[in-house]
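Student: Need a 3D model of the following:
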Amino acid sequence: MTVDRILPSDEAYELLALTREIAGRELAPQAAGFEARGEFPREVLRTVGRAGLLGLPYPEADGGGGQPYEVYLQVLEVLAGAWLAIAEGVSVHTLACYPVAAHGTERQRKMLPDMLGGETLGAYCLSEPQGGSDAAALATRAVADGDDWVVNGTKAWITHGGRAGFYTIFCRTGGPGSRGISCLFADADTPGILPQHPERMMGLRSSAPAQIVFDDARIRGDRLVGGEGAGFRIAMEALDAGRLGIAACAVGLAQAAVDYAAAYARERQQFGRPVAQFQGVAFLLADMATQVAAARAITLAAARRKDAGRPYSIEAAQAKLFATDTAMKVTTDAVQVLGGYGFVSDHPVERWFREAKVLQIVEGTNQIQRLVISRSL
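Tutor: Just a heads-up that it's a prediction; the model follows:
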């Protein structure tokens, strides 16, 4: 189903049409094969980048697409409906570029055209093996040595780990707690940055994250973003935007599951008629479609707040929570609509079901989102 959309400009309609073309021609036909092989789709992401989709929400003067977040998220939704790993990769790259784009010095910002140009990927290094949700307790440390920083520690669950061209790194430069955290960014070929073997994943197998070990990695002092002690604030700002990206990915995945389940139910015959004509299935599909529409609405409402320059942290948490829970429920129901066929890899719903689970975990677990929301009440 093509979702009816109201976009702010003719350019946005053209961009979404281009995205659908790329999704249909380049992404959907290849997704199942890459996922089955667990093969990283570097050339596919390069195609997406050359189409201008890796820097959409950043200013054109910096090499970005100059699009509002409301448009960018709908692009992510279309990509996710064809291949979630690609959409998640675009979202993570956008997240990794945020610190320099929002807080970089004039000299640092001159690097943005290369970061946003589509030929390189960024990785966002915040989580650690012992401190996923408790980001303020991170242990990776950077020590000043002359004009440089020497970084030691381990980051975990890093999307594009070992594949990225640059790493945005949150590390401790001061005492305990959030005020001791700073942000650095480094080229991937920096000596002492050591990607480990990719994780073996239940879903998103073509974009498996990896640990990144920092072993006396020497990073130039002019790669410090926002000043010492500003890292935690920058990380949380970036995550607000990143949560909207994951919410849009969830909407796209869920919409694909609704479309596939509805098409199957119209064709599958039982007791002499399509199963879509049975109320038990029809009402299930109606609820699925309604939940996806609600998830899209709450996500785009949060995006419009961001575009207007209004506070949106709570709305981003609500969107991420609701959209990813919806994706989990809708993909579960899609498997049920297909019955036994929903459990086999001949149909994509079992893959979507597995992929939906990770969306409830990344960019802050949904328990963390509930904590953020409840504290605001």
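Student: C-alpha only now, for contacts and for neighbours.
Tutor: Noted.
Student: which one's the longest helix in the protein?
Tutor: helix 231-267 (DSSP state H).
Student: chain center to the helix or strand following it: distance?
Tutor: Using DSSP states H and E, the helix or strand that follows helix 231-267 towards the C-terminus is strand 269-270. Computed by Cα atoms, centre = their mean, to the nearest Å, the chain-centroid distance of strand 269-270 equals 39 Å.
Student: Next, the structure of the following sequence, for comparison with the previous one:
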Amino acid sequence: MASVVRMLPTPEAHDLIDLTYELADKELAMKVDEFEGRGEFPREIIRTLGRSGLLGLPYPAEYGGAEQPYEVYLQVLEILASRWAAVAEAISVHTLACYPVAHHGTPEQRQRWLPEMLGGELLGAYCLSEPAGGSDAANLSTRAVKDRDRYFVNGTKAWITHAGVADFYNVFARTGGPGPKGISCLLAPSDTAGLHVQARERTMGLKSSPVAQVSFDDAAVPEDRLVGQEGEGFRIAMGALDSGRLGIAACAVGLAQGALDYATAYAKDRTQFGQAIIDFQAVAFMLADADTQISAARALMLHAARLRDHGHPYSIEAAKAKLFASDMAMKVTTDMVQVLGGAGYVADHPVERYFREAKVLQIVEGTNQIQRLVIGRSLAKD
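Tutor: Have a look, this model is predicted:
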């Protein structure tokens, strides 16, 4: 990725990108095959990245964050994803999990929890989806009933990244009537009695990233762990997802870039009929199309990020970026497997892993069908 030209806003951002490349090469690229092969979550690597300042990039410095604009944070994610997508996804999910406290918590809640969250000592999870409903979050069924100074939570959440390794769980539960206005947000520590992590899902890709259902059986959460007011949970969840979709777009761009870089190097080295296969037009055009699509996705992602950084509405642009970038990553990784031919189908080469990992990016943080629905509705309103 050294050939990617980056227009960064400050000298500090340039230093941060240089640090990210260094960490990506030394901490991630050398270890990804080992951890993915074992299906082991790299908790110490995440902690190291946190201590290097990469887990609190878009958050305020007063709480231990780096106070970087989103356009810089997303490029950090992109670089990490080009080496190890599960690590970039872990940071994106953790950043999402910090959003409720950072943007809707009281000053006391921020002071109490954010420093360890942003420093990497506490890892977060985000519990919104349920077994009977992922896209239809407004009708979730997990319920929290207040009794004196505690909320008792009952229900099951599904597809929870970091299940079993997280230190805290953002739990969106119904405290009122039906619909979005009856949902609240609770911050449950991992040792909450009645919080049970179920068997880990056997996923197609991102093998080092644990995903499982989390069930709540009269799980008692203290009332001081209510984030925002009762009934504000759905608004908090949707605000977090707007930012989270940009994180997934960055993961998609980085993953596709990693696949292109590897396939290009392979095509320069692999010879057939007396010449490097990159000199065959059929191969060169596939690489050219991939390079162009990656650049387009990156530009769309950064445009949405800059809107966010300047305080402009960016929800629809985030949906566009997530939609385009994740569809692009699926297409590019499919083509990069084809460039390698039979070699692309075996695990000896990382394009096979990139291909499997790309698929989930079309699903998480709102399926791409939902993104199209969101974008289409915005056009109808206009």
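Student: Once they're superposed, tell me the TM-score.
Tutor: A TM-score of 0.99 describes the superposed chains when it is computed by TM-score structural alignment, normalised by the length of the first structure; 377 aligned residues with a Cα RMSD of 0.7 Å.
Student: if we can go back for a sec, please name every helix or strand in contact with the longest helix of the first structure.
Tutor: On a contact count with 3 or more Cα pairs under 8 Å, 6 or more residues apart in numbering; DSSP states H and E, helix 231-267 of the first structure meets helix 69-82, helix 84-103, strand 166-172, strand 181-187, strand 273-274, helix 279-307, helix 313-338, helix 349-359.
Student: post-alignment, that helix versus the second structure, mean distance?
Tutor: When the second structure is overlaid, helix 231-267 of the first structure sits 0.4 Å from its aligned residues on average, using mean Cα distance after the TM-score superposition for the first structure.
Student: a markdown table please, covering the helices and strands packed on helix 231-267 of the first structure and showing distance to residue 56 of the first structure and mean neighbour count.
Tutor: Output for these, formatted as a markdown table (distance: least, Cα to Cα, whole Å; neighbours: other Cα atoms under 10 Å):
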| stretch | distance to residue 56 of the first structure | mean neighbour count |
| --- | --- | --- |
| helix 69-82 | 6 | 26 |
| helix 84-103 | 8 | 24 |
| strand 166-172 | 18 | 27 |
| strand 181-187 | 21 | 24 |
| strand 273-274 | 43 | 13 |
| helix 279-307 | 13 | 19 |
| helix 313-338 | 19 | 25 |
| helix 349-359 | 22 | 23 |
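Student: rewinding a little: find me the equivalent region of the longest helix of the first structure in the second structure.
Tutor: Counting by TM-score structural alignment, helix 231-267 of the first structure pairs with residues 233-269 of the second structure.
Student: And stretch 192-199 of the first structure, by the same measure?
Tutor: Counting by TM-score structural alignment, stretch 192-199 of the first structure corresponds to 194-201 in the second structure.
Student: any idea how far that stretch is from the chain center?
Tutor: 21 Å.
Student: returning to what we had before: in the match of helix 231-267 of the first structure, what counts as buried?
Tutor: Neighbour-count burial for stretch 233-269 of the second structure flags 233-237, 239-264, 266-267 (criterion: 16 or more other Cα atoms under 10 Å).
Student: looking at the helices and strands packed on helix 231-267 of the first structure, which is closest to residue 376 of the first structure?
Tutor: helix 313-338 (7.5 Å; Cα to Cα).
Student: What range does that closest one cover in the second structure?
Tutor: Against the second structure, helix 313-338 of the first structure falls on residues 315-340 (TM-score structural alignment).
Student: mean shift between the matching stretch and the first structure?
Tutor: Average distance, stretch 315-340 of the second structure versus aligned residues of the first structure after superposition (mean Cα distance after the TM-score superposition for the first structure): 0.2 Å.
Student: what's the neighbour count on residue 375 of the first structure?
Tutor: 8 (other Cα atoms under 10 Å).
Student: List the buried residues of stretch 133-149 of the second structure.
Tutor: Those would be 134-135, 137-145, for stretch 133-149 of the second structure by 16+ other Cα under 10 Å.
Student: Export the residues you listed to TSV and append columns for distance to residue 30 of the second structure.
Tutor: Output for these, formatted as TSV (distance: Cα to Cα, whole Å):
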residue	distance to residue 30 of the second structure
134	35
135	37
137	39
138	42
139	44
140	41
141	43
142	41
143	44
144	44
145	48
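Student: Could I get the contacting residues of residue 79 of the second structure?
Tutor: Shown in contact with residue 79 of the second structure (Cα atoms under 8 Å, 6 or more residues apart in numbering): 1, 20-21, 24, 254.
Student: picking that back up, ok, which pair from the buried residues of stretch 133-149 of the second structure is furthest apart?
Tutor: Among these, 135 and 145 lie farthest apart (Cα to Cα), at 24.1 Å.
Student: returning to what we had before: which of the contacts of residue 79 of the second structure has the largest number of neighbours?
Tutor: Among the contacts of residue 79 of the second structure, residue 254 has the most neighbours (other Cα under 10 Å), with 30 neighbours.
Student: would you turn the buried residues of stretch 133-149 of the second structure into JSON lines with secondary structure?
Tutor: As requested, these are arranged in JSON lines below (DSSP: H, G, I helix; E, B strand; the rest coil):
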{"residue": "134", "secondary structure": "coil"}
{"residue": "135", "secondary structure": "coil"}
{"residue": "137", "secondary structure": "helix"}
{"residue": "138", "secondary structure": "helix"}
{"residue": "139", "secondary structure": "helix"}
{"residue": "140", "secondary structure": "coil"}
{"residue": "141", "secondary structure": "coil"}
{"residue": "142", "secondary structure": "coil"}
{"residue": "143", "secondary structure": "strand"}
{"residue": "144", "secondary structure": "strand"}
{"residue": "145", "secondary structure": "strand"}
